[in-house]
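Novice: Could you look at this predicted model? Sequence included:
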Amino acid sequence: MTVEEIAQGYVNVANETMCRPIRQLTEMKGHETKNHSLACFGGAGPQHACAIARSLGMKEVLIHRFCGILSAYGMGMADVVEEEQEPYSAVYGPESVLEASNREATLLDLVKKKLLLQGFKEENITTETYLNLRYEGTDTAIMVKCPLNEDGSRVDYAVEFVNLFQQEYGFKLQGRNILICDVRVRGIGVTNILKPQALEPGSGATKIEGQYKVYFGNGWHDTPLFKLEDFTYGHVICGPAIIMNGNSTVIVEPSCKAIITKYGNIKIEIESIHKVTEVAKEVADVVQLSIFNHRFMGIAEQMGRTLQRTSISTNIKERLDFSCALFGPDSGLVANAPHVPVHLGAMSSTVKWQLNYWSDNLNEGDVLVTNHPCAGGSHLPDITVVTPVFD
């Protein structure tokens, strides 16, 4: 490997390390990263944005013109929020919802008074109401914002809760009571301290501040350097390019395209790169090994978090008495999450037995459940769930 390839390898591993918590946090809420845009924060974030977005399957990156000082800028733009919460334990139903509404009204008056005392006019105050709901027998509650129809009328909280629960966990608990844990209201005082300034539309070439050779994954590229303040609304910059301003540096990678928005922010469109599958090398690439190690480990950890959050058993939820892992086509261990290791010894044998038993009869969507000691199991109470994945 050349010096450039080694340096690029370090960057790739760092990018994948950043991708891992993004996937975890997004998938924990029942969302797919590819359905969202990547927003950058900090002075260095835009340097990694294109590579991270591509790794996450995203097609768009949004970079605020003040991303390097976004916290300070946000303090000037942010509204003032007052919240009040009151515990209320009851089974969800018409009577409990009516009682919750009465408590909401009292709390709404309280937050409005607090905002009025801070100098906000009533027309600049908006309010939101929430119920914290959970299924009976579980301790995972979801804060549900009051759902409204287009005409402003309320929709049943329970319907919204069930939809959110299914989105996050992938299933519904049939025949289970829904419990109200507490009532929460939020009052928002709308501020106008700072207002974004729109740019005038422009055309024509933009001054290039410099030309540099920059190494990307596929080699060296002649890369122009621009200043953000030289662009006007609608300008398009095709990668590779470097865009600098006083608080951040933006890297537009090859095959990507940056567009200056109405308010001077940058939108980068990511073009997916489909690489031709190569025959495996005798000597594994250490960089790719590290990257895939992060990805496989992230999958195993996500399996464990889902199991823990959806379980009712104390052994699973609190003692974490389980193991989650990925296995290869030969039933060899690929990656395991940091769970109870005692189960891992038997899991490989269980997977191997199931592969031999079912042979070519496995199909997409099949789930195998076993606890048979002769089929690789360790104890009868230890149940192994195996889900085959096909390429």
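Specialist: Yep, that arrived.
Novice: going forward, measure contacts between C-alpha atoms and count neighbours the same way
Specialist: Fine.
Novice: How much space separates Ile237 from Ile243?
Specialist: Noted for Ile237: a distance of 9 Å to Ile243, by Cα to Cα, to the nearest Å.
Novice: what about the two, which has more around it?
Specialist: Counted by other Cα atoms under 10 Å, Ile237 and Ile243 do not tie: Ile243 has more neighbours, with 22 against 19.
Novice: my read: the more buried one touches Ile251, true?
Specialist: Yes: at 6.6 Å, Ile243 and Ile251 qualify as touching, with contact defined as Cα atoms under 8 Å.
Novice: Next one for the comparison:
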Amino acid sequence: MFRVGVDIGGTFTDLYAWEEDSPSTQAVRTAKVLSTPEDLSIGVMQALASAGIRPDEITNIVHGTTVATNALIQRNYPDPALITTQGFRDVLEIGRQRREHLYDPYQVKPAPLISRRNRFTITEKMGADGSTVTPLDEDELRAKAEVIRDRGIRSIAVALINSYSSGEHERRVREILTEVIPDAAIALSHETSPKVRELGRFTTTAIRAAMLPVVGDYMNRLEEKLAEEGSTAPLYIVKSNGGMMSADNAKDHPEELIESGPAGGVAAGAYLSRLLESPNVVVTDVGGTSFEAALLENGRGLVTDEYELEWEMPVVVPMLDIRSIGAGGGSIAWIDSGGSLRVGPQSAGAVPGPACYGRGGTAPTVTDANLVLGRISPDLSGKFALDTAAAEKAVSTVAEPLGMSVAEAAEGILTILSENMASAIRMVSSDRGRDPRDYAMVAFGGAGGLHAYETAKSAGVAKIVVPPYAGVACAFGAITMDIRHDLEGTFYSPLEGVDIAAFNSELSRLEGRARELLERDGADSSTAVVDRFAAMRYVGQSYEVMTPLPAGELTEDSIETIKHSFFKEHEREYGVYSEDFAVAVVNLRVTAVGSTGRTDIDSSANASGGTGGAPSKREVFFEGEFVEVDVYGPGTLSDDASIAGPALIEQEHGAIVVPPQAKAETDRYGNILIESK
């Protein structure tokens, strides 16, 4: 029986399966198939078929998906409505009134998630202390509910001002909406994100409302396909926070899937961090359309609640701090109005794909450049034939205007791409006050190993690790996950003089709800690991620092411990702290992690198991000329092999470039370790 991880990307759908009852050397099956944008669930079934796994052989399936993210970015979802308090109709458009580009007079804000004609205001108001300031006008609400019903809208966000302090009015709004529109899907802001600051709460609730029908429809179709083929296994979905939840919970909480796909890569990085006893790593993932980078400290991904879907669209649910840019194998090279070569963020995606795929693409892509330079094989390691002539023709469209040879232009494309990816690493590290030189880089993605050395060199990272499952790393990471739920709530109080009883009561409430969610997902809440945090700041500051809280019942003696923990975290994030200013608590968070009782993956199953056979030869372009280099195919490298560049290492679902100035070694797990000579 198989434990299956699946990850859907813009170009490929990846699968990694672990056969729990087999000897370790036979336990792994993988697949990489083209994604099916017309119905992404078809790609999942094709990946299972490619791996030779019948749905009735699955014990559980963990699925990372970009369904929610893509639908939001493309605004491809049924029209939702918003009901809010009078005077707050345009919060989604006004935002924070900041400029993304300070000196660009032509910048335009992204389209709002809910159009203005479908945003309705009602008479009501709750106070910041949870008291009723203005009663809810129920007759007015019913009249507007009828308008929403008559427009055919069946997904509604309810975001009332100050509802984080009391959800009484929002719950009554839901009752009335359900009477008028019985089949409505309704998202309440105090249930979605009960935190102070209305923009983040309104936006996150709008996302939930918009995604309820999209994610629900996709999950239902996938479950139906699996059931039709005989599967009775539970379906789990990768969450943005680095854990997983049941498909039923995912249908109710689609806002927690924004980074579902990349989160699998962070989980794979955490597994590798433990395996190699390397606590601090930067995880990178080069896919077909995007590049992601994330930091792990002490084997755990850094979490943020300041993520922005787009400019001025904050998503205030805890999620891994993953930075994404448009840079991948399908990224298109082009020449700007100033005559400079650029790469991305536009991508050829799965359809039509790079020119060399022979599916109708004509624009020069990163994959075309790698093929022209000989860095990937013309048969894509046995998957399907690539059209070298079409790649050369595509790259020539940028080479000729620049007065360069096709090979020189292709090398330039890869250099620019590597610099773009290095900037993402610097961004995710410098924004958190970290130095990338203190980290090892783990390179994931089918194209991760192709660009790992140049990207790491530019970012200042000395050590690179490319695991044997790099090409399907997000799918691999999915099956290493535990169920995880993060619950938050507003609890504003100066730390000095805080009501300890109320403090403990709110933490207890959040923990109880987290354990309920674990039980709903099939985990044993009695064995769960529960961590507690407080979002804290100096009085007068605008942003908070997440601070760990002591375990157990808090007492007056705990206050000093909490204060010094805040000082430590503030110094870590900003480089400074002061004991002279008053400290306040703003929000509380409880993180609960529970296991489904699965067996651990045997890491020896990832070993290379190579024969140490002789490499083949290929002409590859390095530093301005084609040179003959050794090419080590899948399964040819033995453990503890040492390779001096230039060389190529081909894996089942990817390839690794070892340039002339680098060397590579293998370890007993089949990992490729790269560093300068």
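Specialist: Okay, I see it. In this text the structure is predicted, and so the values were computed from the model without any measurement.
Novice: Tell me how they score on TM after superposing.
Specialist: Overlay of the two chains. TM-score (TM-score structural alignment, normalised by the length of structure 1): 0.60; 267 aligned residues with a Cα RMSD of 3.0 Å.
Novice: In structure 1, what residue corresponds to Val300 of structure 2?
Specialist: Residue 300 of structure 2: Arg, not Val. Aligned by TM-score structural alignment, Arg300 of structure 2 pairs with nothing in structure 1.
Novice: Sorry, slip of the keys, the one I care about is Leu414 of structure 2.
Specialist: Under the alignment by TM-score structural alignment, Leu414 of structure 2 pairs with Val11 in structure 1.
Novice: For that match, give its distance to Tyr88 of structure 1.
Specialist: 50 Å.
Novice: number of nearby residues for Arg572 of structure 2?
Specialist: Look at Arg572 of structure 2: counted by other Cα under 10 Å, it has 15 neighbours.
Novice: Helices of the stretch 401-550 of structure 2, start to end?
Specialist: Under the criterion DSSP state H, counting those that start in this stretch, the stretch 401-550 of structure 2 contains helices at 406-430, 448-459, 473-478, 500-520.
Novice: So which of those is nearest Gly5 of structure 2?
Specialist: Gly5 of structure 2 lies closest to helix 473-478 among those, at 4.5 Å (Cα to Cα).
Novice: Not counting its own residues, what contacts the closest one?
Specialist: Here helix 473-478 of structure 2 makes contact (Cα atoms under 8 Å, 6 or more residues apart in numbering) with 4-7, 14-17, 62-64, 238, 261-269, 271, 444-445, 469.
Novice: just checking, what's the longest helix in structure 2?
Specialist: When structure 2 is parsed with DSSP state H, its longest helix is helix 198-228.
Novice: corresponding residues in structure 1 for the helix or strand following that helix?
Specialist: Proceeding N to C from helix 198-228 of structure 2, the next assigned helix or strand is strand 235-238, under DSSP states H and E. On structure 1, no counterpart of strand 235-238 of structure 2 exists by TM-score structural alignment.
Novice: For strand 235-238 of structure 2, name the packing helices and strands.
Specialist: Using 3 or more Cα pairs under 8 Å, 6 or more residues apart in numbering; DSSP states H and E, the elements in contact with strand 235-238 of structure 2 are strand 58-64, strand 244-246, helix 247-252, helix 260-276.
Novice: For Val4 of structure 2, list the residues it contacts.
Specialist: Contacts of Val4 of structure 2 (Cα under 8 Å, 6+ apart): 15-18, 58-62, 475, 479.
Novice: quick revisit: mind checking which of the contacts of helix 473-478 of structure 2 are buried?
Specialist: Listed as buried from these are 4-7, 14-17, 62-64, 238, 261-269, 271, 444-445, 469; burial here means 16 or more other Cα atoms under 10 Å.
Novice: Distance-wise, check Val236 of structure 1 relative to Ile22 of structure 1.
Specialist: Using Cα to Cα, one gets 28 Å for the distance from Val236 of structure 1 to Ile22 of structure 1.
Novice: Trace His653 of structure 2 over to structure 1, please.
Specialist: Here His653 of structure 2 is matched to Asn247 in structure 1, going by TM-score structural alignment.
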